[in-house]
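Chemist: Give me a 3D structure for the following:
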Amino acid sequence: MRGVRRVSAVVVRPVVMGLLMASAGLLVPCSVARAHDGHHPEASATEAAPVLVQGAWIRATVPGQTATGGFMTLRAQRDLTLVGFRSPAAPHAELHEMAMDGDVMRMRAVAQLPLPAGKDVALRPGGHHLMLMGLTQALPAGQDVTLELLLKDAQGKTVVQSVKVPVSGKMPAPQPGGASDGAHMHHH
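Modeler: As a prediction, the model looks like this:
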């Protein structure tokens, strides 16, 4: 596709990342990316992912459940806008937010979410989050789900970043050196 750049990233489970960091004595980034030239599929080059994905997880489901949420912290390397996402796990995927409407907490779809350069943007329970709807099968804890983040830059160019996200029954536990809210880890 002209004007679309694809990159891939791998999210390393916090426990594995902690072991790697402890054994190496340093912090290791959790994203690895490959850019693919749409005109030459065989050409690829390793580069930094446009968005650092931290503390990502998808809430586990039970058989018959048709929707679930995805959560993570995103830090863009340059000003970008999250305009959506997709996953082979569900035919419908939307960016949502939870907000108070009078005395009632309501969930609604949002068209986009700005990702200012160098700033953490949290997708978490009770706030902005990803919704996977029409699940084709249950998502048990321990499984990984591939998500493609759909991003736009200031010039309107689309970037698609692929991320593998672990499925968990609960929010990952805070890690030493993590953010004060315990929702994600920082890697420098």
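Chemist: Every contact and neighbour count from this point should use C-alpha atoms.
Modeler: Noted.
Chemist: how about the strands of the chain, start to end?
Modeler: Using DSSP state E, the strands of the chain run over 4-10, 33-36, 44-47, 51-59, 67-76, 80-86, 92-101, 104-109, 113-115, 120-123, 129-133, 144-153, 158-168.
Chemist: just the ones you listed: most buried one?
Modeler: Burial of those is given as mean neighbour count (mean count of other CA atoms under 10 Å); strand 51-59 ranks first at a mean of 25.
Chemist: Next, the angle from that strand to strand 158-168.
Modeler: With axes from the mean of the first three to the mean of the last three CA atoms, to 10 degrees as the basis, strand 51-59 and strand 158-168 are set at 40 degrees to each other.
Chemist: helices or strands next to strand 51-59 in the packing?
Modeler: strand 67-76, strand 158-168 (3 or more CA pairs under 8 Å, 6 or more residues apart in numbering; DSSP states H and E).
Chemist: To compare against the first, here's the next sequence to fold:
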Amino acid sequence: MKTTAIKSLAAIALCALAGAIPSAFAQDASLSVEDPWVRATVPSQHATGVFMRLTSAEPGRLVAVESQAAKHVEIHEMAMQDNVMKMRQVPGLDLPAGQAVELKPGGYHVMLIDLARQIEPGEHVALTLVVEDAQRRQRRVPVDAVARPLNAAAAPAAGHGH
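Modeler: So this is what the prediction gives:
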């Protein structure tokens, strides 16, 4: 059994190196995801934020994020509007080649809305980033975000519509 599994893995690796099948490793190599984390929640909380630093080797755009942790996952921006900090959904986020893009409290971030359950500090939340390149080809990048306590970093500003 072990020999068969090793031979199968070797065959897959050889095919990937030869370009016979797309390699998830090669696709993920063009996007660096650093320090992904999600803010933990309290029992009655229905939404929370996800934060990370993204650096793309090529120009691209974050067009969606998916997660089983919530019914809705949206890319949001915090911005001043009429001297009030407001949060709004954006259709995507540009990823200039070689430039780090921060998803952080008070700025761009991902919102998990209508959570499936409470998220406790230390838990891992699986996400999938959907990134589009200049030719509009999409690739999916798996991310594991660790939940940090509610008081981690800056608290979100008022004005969120969910």
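Chemist: Now distance to Ala22 of structure 1 too, for the strands of structure 1, in a markdown table please.
Modeler: Formatted as a markdown table, the strands of structure 1 follow (distance: least, CA to CA, whole Å):
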| stretch | distance to Ala22 of structure 1 |
| --- | --- |
| strand 4-10 | 20 |
| strand 33-36 | 23 |
| strand 44-47 | 25 |
| strand 51-59 | 18 |
| strand 67-76 | 22 |
| strand 80-86 | 32 |
| strand 92-101 | 35 |
| strand 104-109 | 40 |
| strand 113-115 | 30 |
| strand 120-123 | 24 |
| strand 129-133 | 31 |
| strand 144-153 | 24 |
| strand 158-168 | 21 |
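Chemist: between those, which gets nearest to Leu19 of structure 1?
Modeler: Nearest to Leu19 of structure 1 among these is strand 51-59; the distance by CA to CA comes to 15.3 Å.
Chemist: of the helices and strands packed on strand 51-59 of structure 1, which approaches His96 of structure 1 most closely?
Modeler: strand 67-76 (9.2 Å).
Chemist: Show me what Gly69 of structure 1 aligns to in structure 2.
Modeler: Taking TM-score structural alignment as the criterion, the aligned counterpart of Gly69 of structure 1 in structure 2 is Gly49.
Chemist: how far away is its match from His124 of structure 2?
Modeler: Gly49 of structure 2 sits 14 Å away from His124 of structure 2, going by CA to CA, to the nearest Å.
Chemist: hmm, back to that, out of the helices and strands packed on strand 51-59 of structure 1, the one nearest Val121 of structure 1 is which?
Modeler: strand 67-76 (5.2 Å).
Chemist: of all the helices and strands packed on strand 51-59 of structure 1, which lies closest to Glu47 of structure 1?
Modeler: strand 158-168 (11.9 Å).
Chemist: I would like the range of structure 2 that aligns with that closest one, please.
Modeler: Counting by TM-score structural alignment, strand 158-168 of structure 1 pairs with residues 138-148 of structure 2.
Chemist: what about that stretch, how far off from structure 1?
Modeler: Here the mean offset of stretch 138-148 of structure 2 against structure 1 after fitting is 0.6 Å, by mean CA distance after the TM-score superposition for structure 1.
Chemist: Now do the same contact list for the aligned partner of Gly92 of structure 2 in structure 1.
Modeler: Using TM-score structural alignment, the equivalent of Gly92 of structure 2 in structure 1 is Gln112. Contacts for Gln112 of structure 1 (CA atoms under 8 Å, 6 or more residues apart in numbering) come out as 81-84, 95.
Chemist: cool, Glu102 of structure 2 as well?
Modeler: Glu102 of structure 2 is in contact with 51-54, 108, counting by CA under 8 Å, 6+ apart.
Chemist: residue in structure 1 matching it?
Modeler: So Glu102 of structure 2 corresponds to Ala122, using TM-score structural alignment.
Chemist: residue closest to the middle of structure 2?
Modeler: Of all residues in structure 2, the one closest to the mean position by CA atoms, centre = their mean is Leu129, 4.7 Å from it.
Chemist: ok, the counterpart of it in structure 1 - contacts?
Modeler: Matched to structure 1 by TM-score structural alignment, Leu129 of structure 2 sits across from Leu149. Applying CA under 8 Å, 6+ apart, one finds that Leu149 of structure 1 lies in contact with 82, 84-86, 160-163.
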